[in-house]
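Trainee: Need coordinates for the below:
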Amino acid sequence: MESINRLQNTPSTREEYQPIFFRIHIENDLKAFDALLKETPGILLYDEIESHLREFIKCSNPAVKIRHEDYPGLIEKHLAGRDIRSYGVYVYYPWSRSMVHMLDEEEFVEVRTNRNRYKITPAEQTLLKSKKIGIVGLSVGQSIALTLAMERTCGELRLADFDTAELSNLNRIRTGLTNLGLKKTVIAAREIAEIDPFLKVVIYSDGLTEANMDSFFESGGKLDLLVEVCDGLDIKIICRYKARSLQIPVVMDTNDRGMLDVERFDLEPDRPVLHGLAEGLLPERIRDLTNEEKIPYILKIVGAETISTRLKASMIEVEQSINTWPQLASSVVLGGAVTTDVCRRIFLDQYHDSGRYYLDLDKFVGDRETPASPEVPPHYLPPKPMTDSELLALTEGRSAPVGDDVISEEQLNQLVGAAILAPSGGNCQPWKFVYRGARLYIFHDLSASYSFLDFRSLGANIALGAAVENLRIKAASLGLKALVSYEPLSENNPLRAVVSFTPAATTSQHELDRNWRRLINCTEEVWRAIYNSVTRCPQELRLIFRHIRACAEDRYGDFL
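Mentor: Okay, here's the model as predicted:
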């Protein structure tokens, strides 16, 4: 009856991922089987039962050299009077309208895992059949899921991912063009069903969320192990706290330099998540963090200092020349192999530690001396420090605020000394100073701040701004006023600011009176120049001058 109900309630084939079983020696299954063949045209039948029986007999008698002509008699003996057409099970895959006649579960598993023996003993294979593994994230997780399924490292897989397959995913996800647009969970579950229809697969096509977290971890029995390979920091943290509360071990693969994380919460229930690298990042707090606030945690978790040079270079190009960070099929498949191996050894009590590991193929398989790759773009290479002659050349012909050469060498040293106390990322101090012609030129020294974290020199420019502010404050304490002219930001122009100095304004009455007289004299000179050229001015401009003078006289009296 289960088969009939499945047929009556089959959802859209774009969402279907579970095969349907027909054991036609059972009357109800036979009726459902006949109805399906009658009502569904174009079903492809693959009758593999005879070849499966041959292999089962061969696997059951490894010490006997069976001749080709002996198999019919041995198959007949094994059937013991049963009709080969109704032996075993028919498995229907609705998404491809394919029907396979094959061995039923016990004999199927016996044959399919035969080549595991004795790397995995029969007793160990039986133990693994009872294990449940959850996988979060299927861009990398699909290879892990398929490898776990092929090796039959577990009896149940729970797959969580909210995304659909796109053309650009085919560089690392094993599927065909006809599956683009399908949920990644559906694609992975179908692949597994076509390898082994008896493995239980449960999918969570909305991804792992707080709403379905309990179901993912505990519905149908508690998970025995969690494989976390998702991109979202929120879920990385939240699912680990959940796993720790249930004492479930967590394995994470990053597919860069073969990095693998293992956290044995089953043996260390008080172990800090992510080896303490996410200290202070609690589930209830992470919801309130902006993307910018998450970046320091992400860099600490992935180990910014240990990721490969190529990945660092690629990250600079994200949303510039590429849409997102790159992943390679070779790295993803390697991650599937390593993760499966570790999961199996955890289940079989052969591995007990927690830690972070690197299976870096560039390190283990490569030339003893690695030549510089000609494919690395020149702009990935760090710049060279600027020479004194280059700095002096950039000061030629520069304009700056008007100021007198009023500072002594001692004051200059104090001013620059204050400027370089400004904070900078990693204390890189990305500045150089040149004092020439009563002007202080401030340059961005890119060789000091060059880093894949300092995108477009944003951090360096903030540090240079802080240095200028320090200089202003120090100038004021020395009785000077710093007149700053900022240069437009440009990758081709390292000059950031030009500073000149004048005596600071005074508040004494004598100085104020003197400055007022100077202002009056300057104003009189301007107005005399205007008066002498008034006949050459357009009528509209003469009206404007008249209005300005009237406003000044209303406020300050007739001072001209």
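Trainee: can we go C-alpha only for contacts and neighbour counts from here?
Mentor: Will do.
Trainee: how about the host helix or strand of Asn515: buried residues?
Mentor: Taking DSSP states H and E as the definition, Asn515 sits inside helix 509-532. Buried residues in helix 509-532, counting neighbours by 16 or more other Cα atoms under 10 Å, are absent.
Trainee: Tell me which other helices or strands the lengthiest strand in the chain touches.
Mentor: Using DSSP state E, we find that the single longest strand of the chain is strand 495-503. Helices and strands touching strand 495-503, by 3 or more Cα pairs under 8 Å, 6 or more residues apart in numbering; DSSP states H and E, are strand 439-444, strand 480-486.
Trainee: report the angle between the axes of the last one and strand 439-444?
Mentor: Put plainly, it is strand 480-486. Per axes from the mean of the first three to the mean of the last three Cα atoms, to 10 degrees, the angle that strand 480-486 makes with strand 439-444 is 50 degrees.
Trainee: quick one, strand 480-486 and strand 495-503 angle?
Mentor: Going by the same axes, to 10 degrees, strand 480-486 makes 150 degrees with strand 495-503.
Trainee: if we can go back for a sec, buried residues in the longest strand of the chain, which are they?
Mentor: Using 16+ other Cα under 10 Å as the test for burial, strand 495-503 gives Leu495, Arg496, Ala497, Val498, Val499, Ser500, Phe501, Thr502, Pro503.
Trainee: Could you do stretch 221-238 as well?
Mentor: For stretch 221-238, by 16+ other Cα under 10 Å, it's 222-230, 234-238.
Trainee: Then stretch 103-120?
Mentor: Using 16+ other Cα under 10 Å as the test for burial, stretch 103-120 gives Leu103, Asp104, Phe108, Val109, Glu110, Val111, Arg112, Asn114, Ile120.
Trainee: Same question for stretch 28-43.
Mentor: Buried residues in stretch 28-43, counted by 16+ other Cα under 10 Å: Asp29, Leu30, Ala32, Phe33, Ile43.
Trainee: which of these lies closest to Asp388?
Mentor: Asp388 has its nearest neighbour among those in Ile43, at 79.6 Å by Cα to Cα.
Trainee: Wait, the closest one touches Pro94, no?
Mentor: No. Taking Cα atoms under 8 Å as the definition, Ile43 is not a contact partner of Pro94, at 9.1 Å.
Trainee: Another for comparison:
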Amino acid sequence: MHSFTHWDQGTKYEENHFVWRPQLFRLSQAEDQHRLNELMETERPEVIDRFRPQLQELIKAENAGIRFSPEELSRAVEERLGSTPISFHGVWVHYPWRNKLVHLLDEEDYVFVRTNRNRNKITAEEQKLLNEKTIGVIGLSVGQSIALTLAMERSCGEIRIADFDTLELSNLNRIRAGVFQLGLPKWVVTAREIAEIDPYLRVVCYPDGITEENIEPFLLEGGKLDILVDECDSLNIKILAREKARLHKIPVIMDTSDRGLLDVERFDLEPDRPILHGLAEGLDYGQLRGLSDKEKIPFVLKIVGYETMSDRLKSSLQEVGKSIMTWPQLASSVSLGAAVGADVCRRISLGQFTRSGRYFVDIEEIISNRQRNPV
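Mentor: Model prediction:
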């Protein structure tokens, strides 16, 4: 048994109230009817039934060239429902951590409607291809934003997430969460958020983070990752993850939340490529294990590059362990990194972007007082 767990079935984490997977019920199935009746008696969840408006959206999306009158749309809905009670259509989804029961379209219709506004920045054919992709995210501070953006665009059919840390108050400057979630594992916070966006999107969780023992299963078990997103703080894991990704020809991307810096390493196309563009040459995996944030700084400077850092990050790094606890990250930078990272993941998956390299999307350079306003 590996040290990771998928948590697909009942587990000790669920018994300890770290439930993150919603329960699905289809009233067309007798067993589900029985289970749902028991749930209603024991848990008494708040019921949210907005199924009819979803069905209206589905009909309009399927017939985009038709402008329905309210009466015509109502008739189309009734025709779709037929003689079967509306409660027997679609799926009832129970979110235990909120104790809410939501009536939703079934998976194919739900995904069709939810991604309909992607058209045609993402075509229907591309969306189907993306649904076959699996993306792994290590580290769920910056990584949480990337994972949620991937989920919102539905740029993959499966997301694997790994983080051993818990949500702290100082994380709320950049992690999308609330005070009622303080103390929860970051993987729980992230998995629940994804489930509330799309209960059909497959999420596989690694609550222990990434270790020497579980890195191979994370990359390979259940099918090889199509892309690895590295946002972990552990420098030794950054090195290890890339060594393994290179071995298995998996591309890696990493956002650093400073000057819009994104690293892309196409080990799938360049299996002999030096890790971290050769900037990690001479760094020993064992040497980097267990370093404090202050002790990591020389290695961070080597990997990220002191000359290309923003002035404010350079100043901040000198204060780590003195006037500040660790290096800073801003919500705006994390959000930018999520957008850039998710965009690059999508284009890699669709074969639209094939290069490796270090890229900057520096907002202060793009929008600055030094440039003349063309308007």
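Trainee: and the residue nearest in space to the middle of structure 2, what is it in contact with?
Mentor: Nearest residue to the geometric centre of structure 2 (Cα atoms, centre = their mean): Ala147, 1.2 Å. Contacts for Ala147 of structure 2 (Cα atoms under 8 Å, 6 or more residues apart in numbering) come out as Val137, Ile159, Thr190, Ala338, Ala342.
Trainee: Could you do Arg174 of structure 2 as well?
Mentor: Neighbour list for Arg174 of structure 2: Ser141, Val142, Gln329, Leu330, Ala331, Ser332, Val334 [criterion: Cα under 8 Å, 6+ apart].
Trainee: What is the equivalent residue in structure 1 for the first one?
Mentor: Using TM-score structural alignment, the partner of Ser141 of structure 2 in structure 1 is Ser139.
Trainee: For its match, grab the count of nearby residues.
Mentor: 24 (other Cα atoms under 10 Å).
Trainee: shouldn't it be in contact with Thr175?
Mentor: No. If you go by Cα under 8 Å, Ser139 of structure 1 and Thr175 don't touch, sitting 11.6 Å apart.
Trainee: if we can go back for a sec, okay, and the helix holding Asn515 of structure 1 goes to which residues in structure 2?
Mentor: Going by TM-score structural alignment: helix 509-532 of structure 1 matches no residues.
Trainee: Nearest to Asn291 of structure 1 among the helices and strands packed on strand 495-503 of structure 1 would be which one?
Mentor: Comparing those by Cα to Cα, strand 439-444 comes nearest, at 28.0 Å.
Trainee: Go through the helix or strand following that closest one and flag the buried ones.
Mentor: Remark: after strand 439-444 of structure 1, the chain's next helix or strand is helix 446-449, criterion DSSP H and E. By 16+ other Cα under 10 Å, the buried positions in helix 446-449 of structure 1 come out as Leu446, Ala448, Ser449.
Trainee: what packs against the helix or strand encompassing Arg546 of structure 1?
Mentor: Assigned by DSSP H and E, Arg546 of structure 1 belongs to helix 539-556. Using 3+ Cα pairs under 8 Å, 6+ apart as the contact test, no helix or strand touches helix 539-556 of structure 1.
Trainee: Give the buried residues for that helix.
Mentor: For helix 539-556 of structure 1, burial by neighbour count (16+ other Cα under 10 Å) applies to Arg542.
Trainee: nearest to Leu182 of structure 2, of the contacts of Arg174 of structure 2?
Mentor: Nearest to Leu182 of structure 2 among those, with distances taken as Cα to Cα, is Ser141, at 13.7 Å.
Trainee: what residues are up against that closest one?
Mentor: Ser141 of structure 2 neighbours (Cα under 8 Å, 6+ apart): Asn171, Arg174, Ile175, Lys186, Glu231.
Trainee: what's the counterpart of Asp361 of structure 1 in structure 2?
Mentor: One thing to correct before we go on: residue 361 of structure 1 is Leu, not Asp. Under the alignment (TM-score structural alignment), Leu361 of structure 1 pairs with Ile363 in structure 2.
Trainee: how many other residues sit next to that match?
Mentor: Here the number of neighbours of Ile363 of structure 2 (other Cα under 10 Å) works out to 13.
Trainee: and the gap between it and Ser155 of structure 2?
Mentor: 25 Å (Cα to Cα, to the nearest Å).
Trainee: before we move on, the earlier item: will you turn the buried residues of stretch 28-43 of structure 1 into CSV that also has secondary structure and distance to Leu480 of structure 1?
Mentor: Output for these, formatted as CSV (DSSP: H, G, I helix; E, B strand; the rest coil; distance: Cα to Cα, whole Å):
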residue, secondary structure, distance to Leu480 of structure 1
Asp29, helix, 96
Leu30, helix, 99
Ala32, helix, 95
Phe33, helix, 96
Ile43, coil, 90
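Trainee: rewinding a little: buried subset of the contacts of Arg174 of structure 2?
Mentor: Burial by neighbour count, judged by 16+ other Cα under 10 Å, picks out Ser141, Val142, Gln329, Ala331, Val334 from those.
Trainee: Arrange those residues in JSON lines, one row each, with distance to Lys314 of structure 2 and secondary structure as further columns.
Mentor: As requested, those are exported to JSON lines (distance: Cα to Cα, whole Å; DSSP: H, G, I helix; E, B strand; the rest coil):
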{"residue": "Ser141", "distance to Lys314 of structure 2": "21", "secondary structure": "coil"}
{"residue": "Val142", "distance to Lys314 of structure 2": "20", "secondary structure": "helix"}
{"residue": "Gln329", "distance to Lys314 of structure 2": "13", "secondary structure": "coil"}
{"residue": "Ala331", "distance to Lys314 of structure 2": "18", "secondary structure": "helix"}
{"residue": "Val334", "distance to Lys314 of structure 2": "18", "secondary structure": "helix"}
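Trainee: And the strands in structure 2?
Mentor: Using DSSP E, strands in structure 2 cover 23-25, 46-49, 91-95, 100-104, 134-138, 158-162, 202-206, 227-230, 252-255, 261-265, 357-360.
Trainee: related to what we said a few turns ago, which one of the buried residues of strand 495-503 of structure 1 sits closest to Ala460 of structure 1?
Mentor: Set against Ala460 of structure 1, the nearest of the buried residues of strand 495-503 of structure 1 by Cα to Cα is Arg496 (10.8 Å).
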